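Student: Provided below are the primary sequence and the corresponding predicted coordinates.
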Amino acid sequence: MKENAMKNLTLIVLCLSMCIFYACDQKQITSLKIMSYNIRHGEGMDQILDLSRAAEVIKEQGPDLCGLQEIDKDCLRSNKLDQTDYLAQKTQMTGTFGKFMDFDGGEYGMASLSAKPIISTKILHLPDGISEARSAIIHEVEIAKACTIVFVNVHFDWIESEEGIASRLNQAKVLTQYIDSINKPIIISGDFNCSPDSPTMNYFYDQGFEFINKGEDRLSFQGEHKAELDHVIFRNTNHIKIKPKSIYLLEEPIVSDHRPLIAELEVIY
């Protein structure tokens, strides 16, 4: 009897150990939709100022996180409208404005929209560009229970000269120095104002970031000289992994001089 009892006890302990190991080893997956859109303060390719068009594009896509560039706040050219607040209300998302500089009776910068709970926000001042100041919006976001990532919205210097190349690289270095102190997976989206093979993007690759390749349809800027300027990159941690599912540019020829960029991701945690 004692021998049987000991065998049964050993079996129970073994089963419990296996169950605990199995439970601890299980990973969860959540989907995440990222959108990046330089909206040119709502002025379309037809020279008409109509922010409702950009709002409709964002609302129709329903992203979890959205990085917007070229945003006005109370500027004369955009009818003294707080564009971040307007877009947040229209899309029913949480809006955050990141100021670059005073401009036209108000402020000019960028904005992020989030459908997920925001844990913290940092407006990080970057080295000023050749002609404009620059910042980055950095959010810690809870994308699922017990899963937090860092979402960064950028709009780097736009000047094409050697000075501009150096400026963008310097901005990337200051940003990376800050986010290196945060031990979380990181997604950076925005208007990088440079191509995937540029010094700035090569710097990000060297820092462990992965680039999501858009394929043949990659020209996001649709002005006079079409170019691939808008990107989504990411960096994993040991415990949380990001896996790209798809990335594509929308056909929106009128709303802005940039096409909206959509990235669909899986986050494994």
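Tutor: Perfect, I can see it now. Residues are numbered from 1 along each chain as shown.

Student: Only C-alpha atoms from now on, for both contacts and neighbour counts.
Tutor: Fine.

Student: I'd like to know how many residues surround the nearest residue to Ile39 once chain neighbours are set aside.
Tutor: Counting by Cα to Cα, 6 or more residues apart in numbering, Ser256 is the residue found nearest to Ile39 once chain neighbours are left out, at 5.2 Å. Burial measure for Ser256: 27 neighbouring residues, criterion other Cα atoms under 10 Å.

Student: Looks like Ser256 contacts Gln47 (just checking).
Tutor: No - Ser256 lies out of contact with Gln47 (Cα atoms under 8 Å); the separation is 9.3 Å.

Student: returning to that earlier point: what's near enough to touch the residue nearest to Ile39?
Tutor: Remark: with contacts taken as Cα atoms under 8 Å, 6 or more residues apart in numbering, Ser256 is in contact with Asn38, Ile39, Arg40, Gly42, Glu43, Gly44, Met45.

Student: how about the fourth one, what does it touch?
Tutor: Yep, that's Gly42 we're talking about. Contacts for Gly42 were tallied using Cα under 8 Å, 6+ apart; they are Leu49, Asp50, Leu51, Ser52, Arg53, Ala54, Ser78, Val255, Ser256.

Student: run the last query once more with 7 Å
Tutor: Taking Cα atoms under 7 Å, 6 or more residues apart in numbering as the criterion, Gly42 is in contact with Leu49, Asp50, Leu51, Ala54.

Student: if we can go back for a sec, tell me which of the contacts of Ser256 fall in strands.
Tutor: When DSSP state E defines the strands, the subset of the contacts of Ser256 inside them is Asn38.

Student: Compare the contacts of Ser256 and tell me which has the most neighbours.
Tutor: Scoring these on neighbours with other Cα under 10 Å, the highest-scoring entry is Asn38 at 26 neighbours.

Student: Quick one: the helices in the stretch 1-150 of the chain, in order.
Tutor: For the stretch 1-150 of the chain, the helices defined by DSSP state H, counting those that start in this stretch occupy 2-25, 51-61, 83-91.

Student: Distance to Tyr205 for the ones you listed - can I get that in a markdown table?
Tutor: What follows is the helices of the stretch 1-150 of the chain, written out as a markdown table (distance: least, Cα to Cα, whole Å):
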| stretch | distance to Tyr205 |
| --- | --- |
| helix 2-25 | 30 |
| helix 51-61 | 29 |
| helix 83-91 | 31 |
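
Student: so which of these gets nearest Ala146?
Tutor: Ranking the helices of the stretch 1-150 of the chain by distance to Ala146, with Cα to Cα as the measure, places helix 2-25 first at 13.8 Å.

Student: Check it against this one:
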Amino acid sequence: MSYNIQTGIETRFYHHYLTRGWRHVLPHDSRAGNLERIGEIVRGFDIVGLQEIDAGSLRSGFVNQTGFLAEAAGFPYWHFQTNRRIGRIARHSNGVLSRFRPLEVRAHKLPGMIPGRGALILRFGGPGESLDVVLLHLALGRRARLRQLAYIAELVNRNRHTIVMGDLNCLSDSPELQLLCGHTDLREPLHDLPTYPSWRPRRNIDHILVSSSLKVRSAEVLDYPLSDHLPITMEVVLPPEIVLVG
């Protein structure tokens, strides 16, 4: 699963960006309850990639939201990457929840004129064959996204079994995804899965891409409008030589 949770802010209409925008910098009582509901959604999955998550600052009540969701949903392993700090007010981060123990966790800063975007890469399996899971939250500008995905393509090509997921801020037929798939073995099994905005989804800017070595049983968007994005999910069958350790 990949889910942009907007730091636990429930958004159901465009005007909420104005009326609830202050919640991006200040704490609010409803945030914890919404995170609990998100925890119920992610509980049924093995690996969850989270974007727009706070790592513990004023706006989140100094709670690391990745850890909060791991505890709420019963995930034994969780990792986060903070990409932008605004003093004590905000710690913009990516986070991963997992039921399997990763062999390795690497955090990469992505290129761009405006800093604050990153990739979190977790490697699962054994000393032989392994699976890389790459979590991304890309820039708003196309030029920056092209640079970022060119950088990611080099990293992806180091392992033939890879899953890339996240809020990529671009559509399936965009030049950015064409670049990524053209320079790697990645593919997007289904293209018409809109996730944004959550109350009337029209744009498929959240994606899960897989290497050709991985079999996809299903992919869908879940209708749980607890953020301004909907979660996207995929069931993947791994080759028998990849053994995940719980």
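Tutor: Ah, there it is. Every value quoted in this text rests on a predicted model; they were computed, and no experiment measured them.

Student: returning to that earlier point: quickly note the distance from the aligned residue in structure 2 for the residue nearest to Ile39 of structure 1 to Arg37 of structure 2.
Tutor: With the correspondence set by TM-score structural alignment, Ser256 of structure 1 lines up against Ser227 in structure 2. When distance is defined by Cα to Cα, to the nearest Å, Ser227 of structure 2 is 11 Å away from Arg37 of structure 2.

Student: Start from the N-terminal end of structure 2 and give the strands.
Tutor: Ranges of strands within structure 2 are 2-4, 47-54, 77-86, 90-98, 104-109, 118-125, 130-137, 162-167, 186-187, 206-211, 215-221, 232-237, based on DSSP E.

Student: The ones you listed into a markdown table, with extra columns for distance to Ala32 of structure 2?
Tutor: Converted to a markdown table, the strands of structure 2 look like this (distance: least, Cα to Cα, whole Å):
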| stretch | distance to Ala32 of structure 2 |
| --- | --- |
| strand 2-4 | 16 |
| strand 47-54 | 12 |
| strand 77-86 | 18 |
| strand 90-98 | 16 |
| strand 104-109 | 27 |
| strand 118-125 | 25 |
| strand 130-137 | 23 |
| strand 162-167 | 23 |
| strand 186-187 | 36 |
| strand 206-211 | 24 |
| strand 215-221 | 24 |
| strand 232-237 | 22 |
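
Student: So for Asn64 of structure 2, which of those strands sits nearest?
Tutor: Evaluated with Cα to Cα, the strands of structure 2 place strand 47-54 nearest to Asn64 of structure 2, the distance being 6.1 Å.

Student: Have a look at how far, on average, the closest one is from structure 1.
Tutor: Overlaying structure 1 shows strand 47-54 of structure 2 at a mean distance of 0.6 Å from the equivalent residues (mean Cα distance after the TM-score superposition for structure 1).

Student: Okay, helices next: where are they in the stretch 151-269 of structure 1?
Tutor: Applying DSSP H, counting those that start in this stretch to the stretch 151-269 of structure 1 gives helices spanning 162-179, 199-206.

Student: can you list these in a markdown table and add mean neighbour count and distance to Asp104 of structure 1?
Tutor: Shown next, in a markdown table, are the helices of the stretch 151-269 of structure 1 (neighbours: other Cα atoms under 10 Å; distance: least, Cα to Cα, whole Å):
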| stretch | mean neighbour count | distance to Asp104 of structure 1 |
| --- | --- | --- |
| helix 162-179 | 17 | 24 |
| helix 199-206 | 17 | 30 |
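
Student: Dump the ones you listed to TSV, plus distance to Asp128 of structure 1.
Tutor: Below are these laid out as TSV (distance: least, Cα to Cα, whole Å):
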stretch	distance to Asp128 of structure 1
helix 162-179	8
helix 199-206	16
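
Student: what residue of structure 1 matches up with Trp168 of structure 2?
Tutor: Actually, residue 168 of structure 2 is Leu rather than Trp. With TM-score structural alignment as the criterion, Leu168 of structure 2 pairs with Phe192.

Student: Leu131 of structure 2: neighbouring residues, count only.
Tutor: The burial count assigned to Leu131 of structure 2 is 24, neighbours taken as other Cα under 10 Å.

Student: ok, the alignment partner in structure 1 of it - contacts?
Tutor: When the two structures are superposed using TM-score structural alignment, Leu131 of structure 2 falls opposite Ile149 in structure 1. Shown here is Ile149 of structure 1, whose contacts under the criterion Cα under 7 Å, 6+ apart are Glu140, Val141, Glu142, Lys184, Pro185, Ile186.

Student: isn't the fourth one right up against Val150?
Tutor: Yes - counting by Cα atoms under 7 Å, Val150 is a contact partner of Lys184 of structure 1 at 6.5 Å.

Student: Residues that sit against both of these two, list them.
Tutor: With Cα under 7 Å, 6+ apart as the test, Lys184 of structure 1 and Val150 reach no residue in common.

Student: Tell me which of these two has more neighbours.
Tutor: The residue with more neighbours, out of Lys184 of structure 1 and Val150 and counting by other Cα under 10 Å, is Val150; that gives 24 against 19.

Student: Verify the contact between that one and Ile187 for me.
Tutor: Yes - proximity of Val150 of structure 1 to Ile187 meets the contact threshold set by Cα under 7 Å, at 6.2 Å.

Student: Gln222 of structure 1 -> structure 2?
Tutor: Alignment note (TM-score structural alignment): Gln222 of structure 1 maps to Pro197 of structure 2.

Student: and what of Asp72 of structure 1?
Tutor: In structure 2, the residue equivalent to Asp72 of structure 1 is Asp54, according to TM-score structural alignment.

Student: Please report the number of neighbouring residues for its match.
Tutor: Neighbourhood size, Asp54 of structure 2 [other Cα under 10 Å]: 31.
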